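>>> Test case, fold it:
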Amino acid sequence: MLRTALKPKWIVSLLLALAVATGFVLLSQWQFERSADEAAPVSTATETVVPLTKHFEPNQEMFGTVVDQLVEFTGTYVEGSTILVEDRLNNGQKGYWVVTAVAVDGAPDDAVMPVVRGWSATNDWLAKTADPEPQGTVTVEGRLLPPEAPVDEHVDTSNVGSLSPAQLTNLWDRVTYSGFVTQNQSSTEGLASVVVGPQPAETPINWLNIFYGVEWVVFAGFAIFMWWRLVADDYRRQQEDALDLAAWQAEQAQQAQPTDLAPTQDRPSAKE
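Below you'll find the model as predicted:
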């Protein structure tokens, strides 16, 4: 079959099939690239600072319409409420978030909001700080984020594994917002600011383009298959022609052989 495939006409046909298949593959690539639509631009609404008490309330489930919003509120630090949240990265370095409960002015039930005041490289910030919760009114501006799931059933009074308001409610014994705020600029000495940008929008997938892309790949394979099929048919015809020729030659050779002469009878002798 290789000798058949190496015929000039089939080599030219192979080049043509490869060119067609390449075109189909390029069309498939184009469809796959278009299957991932461009993400929607970041909403400017979340980047406009709004009052917390008008945007979100305690004892309210946090939906996607309220999360990631820049908020502002005033309040006072709750004495003895500062905790450290473990395993937090800052420029690739692992450390701790310093979180304090802030009693929000104007919030119902004297609710408190967990506020990430900054980042510390070590867990001795509380021991080194004489006054971790300064007295007086503070103004907090930052990004409202959803609660994290608890990672441990038991909560330490100073170190926790996640920022879970449900656990902090039991620790602080106060009504707590079901979320937390990362302060944009840390005003606490010895702490680095925790910068949380707007969350990127999800990139939608166009399944119709993916279907078309797979379809073009199938067409590319079919082009090569068709070339192979034509070569195989040509090879089979050659084999059949060769068998027919051999059979005809055998028949002709048999017909060309001389026929056997019939045996002659003995002539009667003169004596008879």
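
>>> C-alpha from now on. contacts and neighbour counts both.
Fine.

>>> Would you map the helices across this protein?
2-5, 8-35, 52-55, 125-128, 165-172, 207-256 (DSSP state H).

>>> Switch these over to TSV, and while doing so, append mean neighbour count to every line.
Output for the helices of the chain, formatted as TSV (neighbours: other CA atoms under 10 Å):
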stretch	mean neighbour count
helix 2-5	13
helix 8-35	17
helix 52-55	16
helix 125-128	13
helix 165-172	18
helix 207-256	15
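
>>> The nearest residue to residue 104 once chain neighbours are set aside: what's it in contact with?
Once flanking residues are discounted, residue 104 sits nearest to residue 75: 4.5 Å by CA to CA, 6 or more residues apart in numbering. With contact set as CA atoms under 8 Å, 6 or more residues apart in numbering, residue 75 has these partners: 102, 103, 104, 105, 137, 138, 139.

>>> Ok, residue 145 next?
If you count contacts by CA under 8 Å, 6+ apart, then residue 145 has 67, 68, 69, 179, 180, 181, 182 around it.

>>> what do you get for residue 99?
When contacts are counted by CA under 8 Å, 6+ apart, residue 99 touches 82, 83, 84, 85, 114, 115, 116, 117, 118.

>>> One more sequence to fold, the one below, so I can look at both together:
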Amino acid sequence: MYRFLLTPRWWVINVFTVLAIPVCLFMGSWQLSRFEARVETHNKQQDQASGTEDTAEPLRALLPVTDRTAGRPATATGRYDTAHQLLVPDRQLGDRDGFYVLTLLRTTDGGKALPVVRGWLPGDADDKADIAKVPAPPAGEVTVTGALQASEHQDSSGVRATGGLPRGQLGMISAASLVNLVPYGVYDAWITSATAPGALKPVPPAVAEGTGLDLKAFQNLGYTGEWFVFAGFVVFMWFRLFRREAETARDLALGIILSKTPVPTPAAPAAPGDHAADEAADDAERTRSPSATA
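Predicted coordinates for the structure are as follows:
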């Protein structure tokens, strides 16, 4: 009865079903993992805001920066390069405009230099009066603790292009921007210092793109449900086709075959006195029986 499963048509159906179900389940699980990762980062951001964040870890243990390590507290020891202090203009804190004060920390572990945003200052990075308020970095060996951040890109929100800036200013915080400004290697990451000296204010860690409970997070959750529904639909359609084919095979085995030959419709009886219809009937009879006219 089930020999139809060996036909080429059903081979195609079976192969498609066997491949489609795991793909749908995999994509649904992947979308669910994306949503769970966003929930985890959201919880970490809430912990950081409430002051219950994790204990600071060495910088090297958190590199490279990923969605899971971005925003986590990191610690590094070294000496500030006072000759290469830079200002990052057009940065907002709350509803006020200002600029970041960035200083490179030459780490003592023999690695690359770490960009450290020591704080934020309201004002204009082109105004000498505002620049004069920037405190000098501390001398000697220091240990800096702050939130780890990924390198910025030109398409990031609030990031100004590097070109056209005056000397001593930096458009975006990244190793690509610093490579032509300093004679040594720079980590492809930066930290915002947890403490800010003088008139500076600490910079809160930026939320990494693709993290947190935003609209895209709930889109991931919706896609999860869609992929699982697709998997169920594939199974439903396979069983529906199988049942229909099995019923047809059973009917054939029992000899229940529906004739596809159309049943001729009987001609309507001629009305009394319709001589034209009678003559037409006689002509048809003579045509069928040539011997009758002999």
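
>>> Quick check: TM-score for this pair?
In this superposition the chains share a TM-score of 0.54, using TM-score structural alignment, normalised by the length of structure 1; 171 aligned residues with a CA RMSD of 3.2 Å.

>>> before we move on, the earlier item: show me what the residue nearest to residue 104 of structure 1 aligns to in structure 2.
Counting by TM-score structural alignment, residue 75 of structure 1 lines up with residue 78 in structure 2.

>>> now do residue 32 of structure 1
With TM-score structural alignment as the criterion, residue 32 of structure 1 has no equivalent in structure 2.

>>> so residue 32 of structure 1 touches residue 209, yeah?
Yes: counting by CA atoms under 8 Å, residue 209 is a contact partner of residue 32 of structure 1 at 6.3 Å.

>>> Now the aligned partner of residue 103 of structure 1 in structure 2: closest residue in space, sequence neighbours ignored.
Mapped onto structure 2 by TM-score structural alignment, residue 103 of structure 1 lines up with residue 106. Excluding its sequence neighbours, the residue lying closest to residue 106 of structure 2 (CA to CA, 6+ apart) is residue 113, at 4.5 Å.

>>> List the contacts of the one you found.
Per CA under 8 Å, 6+ apart, neighbours of residue 113 of structure 2: 104, 105, 106, 107, 184, 185, 186, 187.

>>> So what's the residue count around residue 153 of structure 1?
Counted with other CA atoms under 10 Å, residues neighbouring residue 153 of structure 1 total 7.

>>> no no, residue 68 of structure 1
19.

>>> ok, now which ones touch the equivalent of residue 194 of structure 2 over in structure 1?
With the correspondence set by TM-score structural alignment, residue 194 of structure 2 lines up against residue 184 in structure 1. Residue 184 of structure 1 is in contact with 141, 142, 143, 193, 194, 195, 196, counting by CA under 8 Å, 6+ apart.

>>> May I see the PyMOL selection of the buried members of these?
Here is the PyMOL selection string for the buried members of these, based on 16 or more other CA atoms under 10 Å:
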select buried, resi 141+142+143+193+194+195
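
>>> And the contacts of residue 184 of structure 1, which is closest to residue 204 of structure 1?
Each of these was checked against residue 204 of structure 1 using CA to CA; the closest is residue 196, at 23.4 Å.

>>> who's in contact with the counterpart of that closest one in structure 2?
Residue 196 of structure 1 maps onto residue 205 in structure 2 when the alignment is built from TM-score structural alignment. Contact partners of residue 205 of structure 2, counting by CA under 8 Å, 6+ apart, are 71, 147, 148, 149, 192.

>>> For the residues you listed, which ones persist in structure 1?
With both residues aligned by TM-score structural alignment, their matches' CA atoms under 8 Å, the contacts of these that structure 1 also has are 147, 192.

>>> Can you pick out the most distant pair from the contacts of residue 205 of structure 2?
71 and 192 (9.3 Å).

>>> and residue 70 of structure 2, what does it touch?
Residue 70 of structure 2 touches 147, 148, 149, 150, 208, counting by CA under 8 Å, 6+ apart.
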